[in-house]
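K.L.:
Starting from these lines, generate the structure:
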Amino acid sequence: MTHEELLAGTRRALTHRIATAQAEGRAPSLVAAVARDGELVWTGARTSVAGHAPDENVQYRIGSITKTFTAVLVLRLRDEGVLDLADPLEKHLPGTGVGEATIAQLLSHTAGLAAETPGAWWERSAASLRPELRDVLGEQPLKHPIGRRHHYSNPGYTLLGSLIEAVRGEPWEAVLRREVLEPLGLHRTSGQPQAPHAGGWAVHPWADVLLPEPSEDLGLMAPAGQLWSTTADLVRFAVFLMHGDDRVLSAESVREMRTPAAPAEAGDGERTYGFGVDLVVREGRVLAGHTGSLPGFVATLWTSEKDGLASVVLANCTSGVAVGAVAADLIRIVADAEPRIPEPWRPLPDVDQAVLELTGPWYWGTSVLVLRLAADGWVEVGPLAGSGRGSRFRPEGDGTWTGLDGYYAGERLQAVRRSDGSVSHLDIASFVFTREPYEAGAPVPGGVDPAGWRGLG
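P.N.:
Below is the predicted model:
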């Protein structure tokens, strides 16, 4: 597909949005980028501090976006068969005191761990103050029962980083560089700042004056927030989070990262969390990515799979700029001004007649749903119109399909055939779907009244 540049009006709207954010948020500098259909299509920058001259290759600290990188490493270990996400931490990293928590619970912030470390504010304290895990976890590391609720935890990702080091036998950052950064070409992403990079600043809340923020090495907390990166690198990483890359993680595994794994907290609205990925709904649009902050810096990476868009916004101020909202607005501006043009419809090159036979309407009781054959050989089951239960199903090669999303995620779909080979009914998670409502002779649970349908006259 030929790549098309953004229209001049769209580019101006994007520039206006970040200019407004930088001016109203009083950020010393702000950089942003947008990717569409896998390609970087726009970058922008605003600055008021001499010497910064920011562009898409200047490093900013990205804070908790680091967690998404750490989660990728954990999913790689799972895909290699080294561990299972249901494994308790104790199996691979013994002696932490919270070994009953599973790896999946740590990834999704449902392990019940404290949000922060005990003692001094770890983001502004030297790494030498946290030489061991007990210094990160403290004497009472659990604030909630394990698995009961979503509670964002920085120490939880320290544990995941230590898990990676224990399994790989080398430092977290070395593993990250070899297994993620280098394969994806993220050459301007690093644990320590590399010139050119922005300096971190605090902006006085009631006066237009600045105070430099310290840039601490986070030590054991590095897997939770250490990284520095650029907008160019991060949009490349965002594209990977949408589509996968078999050198790092498959499309199926990054889709799993983007799948809600934790319930929304009361008051959070439509906001959930996957595996190292924040999931929000803005104006009906599902965004997946992460936000980040450390003293002197704020950052956001969002993707919209439906629109084929990704955005990154980085600023070098401790607070003041709502970069999450700005990054969401950048996606909205492009999606609204230049809607994604669908690929041309094409007929299937081949079709399995046994699957084609299953397409069309089916009934669960009196409710109708439709089975459609998708272009990729999968099948889709959903309501004939409006909202209702629906899922995509992946063929397993044995005449069954496994649900990938929606109500039937993980459930089995099977076409049950009669002795003559004709289809009797569909079985989806024990529900019997027939070609007619309460079809006579079909194995409908509870049976079908032999008198059939009737009026009340």
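K.L.:
Please count neighbours and contacts with C-alpha atoms only from this point.
P.N.:
OK.
K.L.:
tell me what the particular helix or strand that has Ile18 in it is packed against?
P.N.:
If you go by DSSP states H and E, Ile18 is part of helix 8-25. Counting contacts by 3 or more C-alpha pairs under 8 Å, 6 or more residues apart in numbering; DSSP states H and E, helix 8-25 packs against strand 29-36, strand 39-47, helix 323-337.
K.L.:
Show me which positions of that helix end up buried.
P.N.:
The neighbour-count check on helix 8-25 (16 or more other C-alpha atoms under 10 Å) flags 10-11, 14-15, 17-19, 21-23, 25 as buried.
K.L.:
got the angle for that helix vs helix 323-337?
P.N.:
160 degrees (axes from the mean of the first three to the mean of the last three C-alpha atoms, to 10 degrees).
K.L.:
Tell me what angle helix 8-25 forms with strand 39-47.
P.N.:
Using the same axes, to 10 degrees: helix 8-25 against strand 39-47 is 40 degrees.
K.L.:
Show me the strands in the stretch 151-300 of the chain, by range?
P.N.:
Under the criterion DSSP state E, counting those that start in this stretch, the stretch 151-300 of the chain contains strands at 201-203, 210-212, 228-229, 271-273, 278-282, 285-294, 297-304.
K.L.:
Return the residues in contact with Met257.
P.N.:
274-277 (C-alpha atoms under 8 Å, 6 or more residues apart in numbering).
K.L.:
Next one: it relative to Leu73, how far apart?
P.N.:
12 Å (C-alpha to C-alpha, to the nearest Å).
K.L.:
Helices along the stretch 151-300 of the chain, start to end?
P.N.:
Here the stretch 151-300 of the chain has its helices, by DSSP state H, counting those that start in this stretch, at 154-168, 172-176, 182-184, 222-225, 231-243, 251-257.
K.L.:
Check those helices for me and report the most buried one.
P.N.:
helix 222-225 (a mean of 27; mean count of other C-alpha atoms under 10 Å).
K.L.:
one more to put side by side:
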Amino acid sequence: MTTPQEEQLLPTTRRALLHRIAVAQAEGRAPSVVAAVVRGGQSVWTGARTSVEGHAPDGDVQYRIGSITKTFTAVLVLRLRDEGVIDLGDALEEHLPGTGVGEATIAELLAHAGGLAAETPGPWWERSPGALRPELADVLGERPLVHPVGRRFHYSNPGYALLGALVEELRGAPWEEVLRREVLEPLGLNRTDVRPTAPHAGGWAVHPWADVMMAEPAEDLGRMAPAGQLWSTANDLARFAAFLADGDERVLSADSLSEMRTPAAPAEAADVASGYAYGLGMELRHQDGRSLVGHTGSLPGFLACLVISVEDDVAAVVLANCTSGVPLLTVATDLVRIVAEAEPRIPAPWQPLREADPTVLELVGQWYWGTSAFALRLSADEFLSLEPLSGHGRRSRFRSNGDGTWTGLEGYYAGEFLKPVRRSDGAVSHLDLGSFVFTRQPYDPSASVPGGVDPDGWRGIGGL
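P.N.:
Next up, the predicted model:
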């Protein structure tokens, strides 16, 4: 039986989605798999497969989501930044003194570039009680740093324990209480919590060489909770995915979420080759020509994945209750691809500007940086976009500063100023973009081209 939202997808698309998770559950030998697809900000499909005859989990059954928890913690930190309580460039020591690793900035911890170890010392923290690590010193151990701070990406679970402690210090309340008040309740994530509430799946390990299972322990992670404690459902994570794509002013703006989705950690060669990067609490991937953001998660007995294609306006959530065996990232990526290709996004109707500023219209059209041709366009959202006409080269959108100058938003020109330079009669002479001069003609002699323009001008080979 389908819900009204599910009717938005064609029957052939729904069957393809079900087929994909059925193959994943069967070939991955998972006790159960549950999935959801989001489009246009709402869940449009849910499906499940299980080894228990006659009883499949629905979108409200809880599973542990492991490191997807980190994205929730990152949202709390970005809220502190947006309120002016912290700056992402602040050293941790300024707000949480005495850790011994306070040289790392908040941004570096969010991006796993703080140089911290990947895991805690002592027993495997995911399979041992959090009571064994009651203090941050127990989480960090005697050798908390394994790399120079800020020099490279190195995934660190203890780094997110520190960020959770930062939230507690600045809010004066436990991490889980702050999370519930500031994120879960406003977004209506009523089935997401630090502890399971029925109905919830049990965690299982499946024997690699025999079709038998063993129950996995479900430990309270204590200080490590901000790195991986949460339990959630396919329905709740579908709502969370919609929020991560579009924002919600009650929790975090679309601009701040876009910042979270921007690469923030120094990339390693292997990561570049695999199309992997990390933002502020979000994993960024480029697979099969599609840009995906989100996070994966695992704890003994559970696997979880949330991926979003912002360009396609499609997200997928997949949850399984097994320690290994199901390639959830591949499955979630396939679910996005199935919907995006079978039912591609229909763009909104083109709309013209309500009003056009003549001084801005003067800027549009063809420009040259040296001999390279570019087009400057004005869109209905009142951004200027610079695009190389060859198809190759630097491009960016620019936002008006309200004083005749513009600030770059992306790529090489992010944060750089675009300033129209006018002659004495008020006409535009050239554009100054971070000291680069763009002219209406290649090396226009009437513009202030650095180094000047050869007075003999352009000539053929006979004039050399």
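K.L.:
Report the TM-score for the pair.
P.N.:
For this chain pair, the superposition-based TM-score is 0.98 by TM-score structural alignment, normalised by the length of structure 1; 456 aligned residues with a C-alpha RMSD of 1.2 Å.
K.L.:
can you tell which of the strands of the stretch 151-300 of structure 1 is closest to Pro349 of structure 1?
P.N.:
Between Pro349 of structure 1 and these, the shortest gap by C-alpha to C-alpha is with strand 297-304, which sits at 29.6 Å.
K.L.:
which helices and strands does that closest one pack with?
P.N.:
Checking 3+ C-alpha pairs under 8 Å, 6+ apart, strand 297-304 of structure 1 ends up next to strand 60-61, helix 65-79, helix 231-243, strand 285-294, strand 309-315, helix 323-337.
K.L.:
Gly404 of structure 2 and Val421 touch, don't they?
P.N.:
No: the criterion here is C-alpha atoms under 8 Å, and Gly404 of structure 2 misses it with Val421 at 9.9 Å.
K.L.:
what about Gly426 of structure 2, helix or strand, and which?
P.N.:
Judged by DSSP H and E, Gly426 of structure 2 forms part of no helix or strand.
K.L.:
What residue in structure 1 is paired with it?
P.N.:
Using TM-score structural alignment, the equivalent of Gly426 of structure 2 in structure 1 is Gly421.
K.L.:
how many neighbours does its match have?
P.N.:
Residues lying near Gly421 of structure 1 (other C-alpha atoms under 10 Å) number 8.
K.L.:
How about Thr230 of structure 1?
P.N.:
With other C-alpha under 10 Å as criterion, Thr230 of structure 1 counts 29.
K.L.:
ok, now how distant is the equivalent of it over in structure 2 from Val206 of structure 2?
P.N.:
Under the alignment (TM-score structural alignment), Thr230 of structure 1 pairs with Thr233 of structure 2. Remark: distance between Thr233 of structure 2 and Val206 of structure 2 (C-alpha to C-alpha) = 22 Å.
K.L.:
just Thr71 of structure 2 next, same as before
P.N.:
Thr71 of structure 2 is 28 Å from Val206 of structure 2, by C-alpha to C-alpha.
K.L.:
Ala374 of structure 1 pairs with which position in structure 2?
P.N.:
With TM-score structural alignment as the criterion, Ala374 of structure 1 matches Ser379.
K.L.:
One more: Ala264 of structure 1?
P.N.:
In structure 2, Ala264 of structure 1 lands on Ala267 (TM-score structural alignment).
K.L.:
what's near enough to touch its match?
P.N.:
152-153, 277.
K.L.:
looking at this, Leu426 of structure 1 is in a strand?
P.N.:
Yes: under DSSP: H, G, I helix; E, B strand; the rest coil, Leu426 of structure 1 sits within a strand.
K.L.:
ok, back up a step: which residues of structure 2 does the helix holding Ile18 of structure 1 align to?
P.N.:
Counting by TM-score structural alignment, helix 8-25 of structure 1 sits on residues 11-28 of structure 2.
K.L.:
Does Gln194 of structure 1 touch Gln59 like I think?
P.N.:
Yes: using C-alpha under 8 Å as the test, Gln194 of structure 1 is close enough to Gln59 to be in contact (7.1 Å).
K.L.:
Pick out whichever of these two has more residues nearby.
P.N.:
Gln59 (27 against 15).
K.L.:
if I pick the aligned partner of the more buried one in structure 2, what's in contact with it?
P.N.:
Mapped onto structure 2 by TM-score structural alignment, Gln59 of structure 1 lines up with Gln62. Shown in contact with Gln62 of structure 2 (C-alpha under 8 Å, 6+ apart): 191-192, 196-201, 231-234.
K.L.:
now with 10 Å?
P.N.:
By C-alpha atoms under 10 Å, 6 or more residues apart in numbering, the residues touching Gln62 of structure 2 are 191-193, 195-202, 230-236, 319.
K.L.:
go on, Thr70 of structure 1?
P.N.:
Neighbours of Thr70 of structure 1 in contact, by C-alpha under 10 Å, 6+ apart: 64, 107, 157-158, 160-161, 164, 172-173, 175-176, 180, 222-225, 275-276.
K.L.:
what do you get for Val254 of structure 1?
P.N.:
71-72, 75, 240-245, 248, 275, 277.
K.L.:
sorry, back to before: the helix holding Ile18 of structure 1 vs structure 2, average offset?
P.N.:
Here the mean offset of helix 8-25 of structure 1 against structure 2 after fitting is 0.4 Å, by mean C-alpha distance after the TM-score superposition for structure 1.
K.L.:
now that helix against strand 309-315, angle please.
P.N.:
Going by the same axes, to 10 degrees, helix 8-25 of structure 1 makes 30 degrees with strand 309-315.
K.L.:
nearest spatial neighbour of whatever residue of structure 2 lines up with His92 of structure 1, skipping sequence neighbours?
P.N.:
For His92 of structure 1, the aligned position in structure 2 is His95, judged by TM-score structural alignment. Closest residue in space to His95 of structure 2, ignoring its immediate chain neighbours: Leu166 at 7.1 Å, by C-alpha to C-alpha, 6 or more residues apart in numbering.
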